[in-house]
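Novice: fold the following for me, if possible:
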Amino acid sequence: MREKSGMQINRRNLLLAAGGLAATAQSGVALAQTSAPPASPGTTSSAIGRRKLGSLEVSSVGLGVQNMSRTYQQTIPTRAEMHNIIRSAFDHGLTFYDAAEAYGPLEVERILGEGVEPFRNQIVIATKFGWNIDPETGERKPGLNSRPDHIRIVVDAMLKRLRTDRIDLLYQHRVDPQVPIEDVAGAIKDLMDQGKVLHWGLCEMGLKTLRRAHEALPVTAVQSEYSMLWRGPEKTAIPVCEELGIGFVPWSPLGVGFLNGAIDAKTTFAKGDIRGIEGRFVPENLPHNLALVELLETWAERKQARLGQIALAWLLAQKPWIVPIPGTTQMAHMIENVGAPGVSFTAAELADLNASLAAVEIKGARLPDAVQAFSDVEAPAKS
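Specialist: Purely as a prediction, here's the structure:
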């Protein structure tokens, strides 16, 4: 992360600047984390279904665990309850868990490793490297680090924290502008040969880098922000993934709480909450953008579902190889999210919904410039 960015916001509070989002909404609306609706009926292990990311089979919805060491409110959640959510997700048929060394940092991987230990061999663990973080102490240093020697050290430390002998899906969290992607792929290939990594992917990368990475070592999945609130990948990464047979994993599929009704026109944001400096949530844009929530409310009533379930079901309807990973620290929200695959659209309904979505113009940038600078980066040429 750029430590001197002109803003006193740490990694948790600069989304993507080290891989996570810490968000707090104050006044005007209760946060989704603290106002969970009743669990939706019919949420069973059979309802969640399975999908393929390349050759990797996972549940149709995953669980992002990035905030399980510190909630949006910047409080420390009960570790035992986080383990309970992780294990209950498995009981509901969820087999895809997403972490990163940057979350915590390091601590979220420990929580996940502890939580899934009883059923480790029945699930898929995804985690991420790439920020310049000391793998033993968690100290954040400036910038990115995807040097091959560093990747090897980082993965060994990850395996210890996750209490496992292999990482099912290992992403480069952000493209390092100093390291050719072919060198990164070579390091991953060595780890695969050792059995320490089974599949690999990239996050928020430039499209040329994705193609080069896939040519050097077949890529299983791409992870980028994608939701009804941010549809940019439809014109960029998703067509390339379809061409190359790569799965797509949307992070923030509920639009940082916006798509499940956690933000309204009266919402103000706490100091350090990145949403307070995102263009789409500033006072001059937020009331306009709430037309999207109104649309979701209409469809939620029509389908007898929650707002977030409509948003997730819409993502699932876009491509059969899209697997969203909503994060939560609340049991009721986890149950609600895994129920989303039970919401379906007929072809006519989907066409109707898409037409209505197309008519909603979202005003404002998705990220501050200092954070967006880490996305769509192209790796340097291999010399």
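
Novice: please make it C-alpha for all contacts and neighbour counts, starting now.
Specialist: Noted.

Novice: can you give me the neighbour number for Ala340?
Specialist: Look at Ala340: counted by other CA atoms under 10 Å, it has 27 neighbours.

Novice: is it true that it touches Leu315?
Specialist: No. Ala340 lies out of contact with Leu315 (CA atoms under 8 Å); the separation is 10.0 Å.

Novice: mind checking how far stretch 276-290 is from the chain centre?
Specialist: When C-alpha coordinates are averaged (CA atoms, centre = their mean, to the nearest Å), stretch 276-290 and its chain have centres 22 Å apart.

Novice: contacting residues around that stretch?
Specialist: Residues outside stretch 276-290 that contact it (CA atoms under 8 Å, 6 or more residues apart in numbering) are 264-265, 268-270, 275, 360-368.

Novice: same question for stretch 229-248.
Specialist: So stretch 229-248 is contacted by 52-54, 207, 219-226, 255, 259, 292, 321-323, 362, 366 (CA under 8 Å, 6+ apart).

Novice: what do you get if the cut-off is 7 Å, keeping everything else the same?
Specialist: Identification of contacts with stretch 229-248 by CA atoms under 7 Å, 6 or more residues apart in numbering yields 53-54, 207, 219-223, 226, 255, 321-323.

Novice: to compare against the first, here's the next sequence to fold:
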Amino acid sequence: MRHLGELEVSDIGLGCLGMSWAYGYADPGLARQTITLAVEEGVTLFDTAASYGHGNNERLLGQALGRRRSEVVVATKTGLTSLPVFGIPTGRDGRPRTIRRAVDDSLRRLGTDWIDLYYLHRVDPKVPVEESIGAMAEAVQAGKVRYLGVSEATAEEVRRAHATHPLSALQMEWSLFRRKVEDQVLGVARELGIGVVAYSPLGQGMLTGHPSSTTRLGRLDYRRFMPRWRGDGLRTNMRQVAVVQEVADQVGASAAQVALAWLLAKGEDVVPIPGTTKPHNLRSNLGASTVRLSPQQVERLDAVAAASRF
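Specialist: As a prediction, this is how the structure comes out:
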């Protein structure tokens, strides 16, 4: 177990985005099985958002948790708009009146009386972050939300948000391929006692090295259109995945487990939330908790980000 501020969660959580959007078709039945297995295996942090599948992801998670809702920490987010049919993000809306309505909508879709961790998904440049966080703080005072967080915020935005209402978590993309969080915002989070939730810790699947996440993407998979999966970008990144696999072979683990173990080694305040729609992948990811990397192996993995095209 680890702590996000005062909130205790499992050292590895479950990101639910891919169960409703982004990576092509996901079998809802298999997704529910994965969520159920996660609870049984001791996962307590489940991450969703109002914008994922235009609310469908929250509905899926709420239905899958059912009576076991009280055993876990449900994290969801507000502040992004999305298309009704496809759930594709279209913009930001951090206005207080929008957030007040969004809290109740999320509670209804999740089928719960409270949200454990409520994030501002993105800071709206048209709305002072103090106003957005202030509206979220009202939900805390009303008993609808327990703890607050922000996602993909700058160091300054984190300070301003925390001054408005104490934050428990900062969610940032953080992996062997994406380490921008380490520049400034990580230090601020630690100074203020805010835990860090790392989303896309497997580089949106690329760090697994599996063909379905690297060279054989489905036709509805949005990664097909990203430079990191095309031409020279893909070739460069796959050379770095080979380095991760070499370390994995040394410690008797999978590439995904090594990528997660590297993050876990970055501090007791770091909680990765790899996403998957399949039970066997979930079991494998959770195995990262037992992988131990030597200082030399960590140093070798540190060099992967500098050489990647992400």
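
Novice: in helices, which of the contacts of stretch 229-248 of structure 1 fall?
Specialist: Mapping the contacts of stretch 229-248 of structure 1 onto helices (DSSP state H) picks out Leu207.

Novice: just to revisit the earlier point, by neighbours, which of the contacts of stretch 276-290 of structure 1 wins?
Specialist: Arg275 (26 neighbours).

Novice: would that one count as being in a strand?
Specialist: No. Counting by DSSP: H, G, I helix; E, B strand; the rest coil, Arg275 of structure 1 is not part of a strand but helix.

Novice: out of everything not next to it in sequence, what's closest to it?
Specialist: The spatially closest residue to Arg275 of structure 1, leaving aside those adjacent along the chain, is Phe281, at 6.3 Å (CA to CA, 6 or more residues apart in numbering).

Novice: do the same with Arg309 of structure 2
Specialist: Of all residues not flanking Arg309 of structure 2 in the chain, Gly233 sits nearest, at 5.3 Å (CA to CA, 6+ apart).

Novice: if I pick the aligned partner of Ile115 of structure 2 in structure 1, what's in contact with it?
Specialist: Matched by TM-score structural alignment, Ile115 of structure 2 corresponds to Ile167 in structure 1. By CA under 7 Å, 6+ apart, the contact set of Ile167 of structure 1 is 125-126, 196-198.

Novice: of the contacts of stretch 276-290 of structure 1, which is the nearest to Met192 of structure 1?
Specialist: For those, the residue nearest Met192 of structure 1 by CA to CA is Leu367; the value is 34.2 Å.

Novice: quick one: map the residue nearest to Arg275 of structure 1 onto structure 2.
Specialist: In structure 2, Phe281 of structure 1 lands on Trp229 (TM-score structural alignment).

Novice: just the element for Ala185 of structure 1, please.
Specialist: helix 181-193 (DSSP states H and E).

Novice: average offset between the longest helix along structure 2 and structure 1?
Specialist: The residue-count maximum for a helix in structure 2 (DSSP H) belongs to helix 231-251. Comparison of helix 231-251 of structure 2 with structure 1 after fitting gives an average deviation of 1.8 Å (mean CA distance after the TM-score superposition for structure 1).

Novice: next SSE downstream of that helix?
Specialist: Helix 231-251 of structure 2 is succeeded, C-terminally, by helix 255-264 (DSSP H and E).

Novice: now that following helix: buried residues?
Specialist: Neighbour counts over helix 255-264 of structure 2 (16 or more other CA atoms under 10 Å) mark 255-264 as buried.

Novice: residues near the equivalent of Asp98 of structure 1 over in structure 2, how many?
Specialist: Taking TM-score structural alignment, Asp98 of structure 1 has Asp47 as its aligned residue in structure 2. Other residues near Asp47 of structure 2 come to 25 when the count uses other CA under 10 Å.
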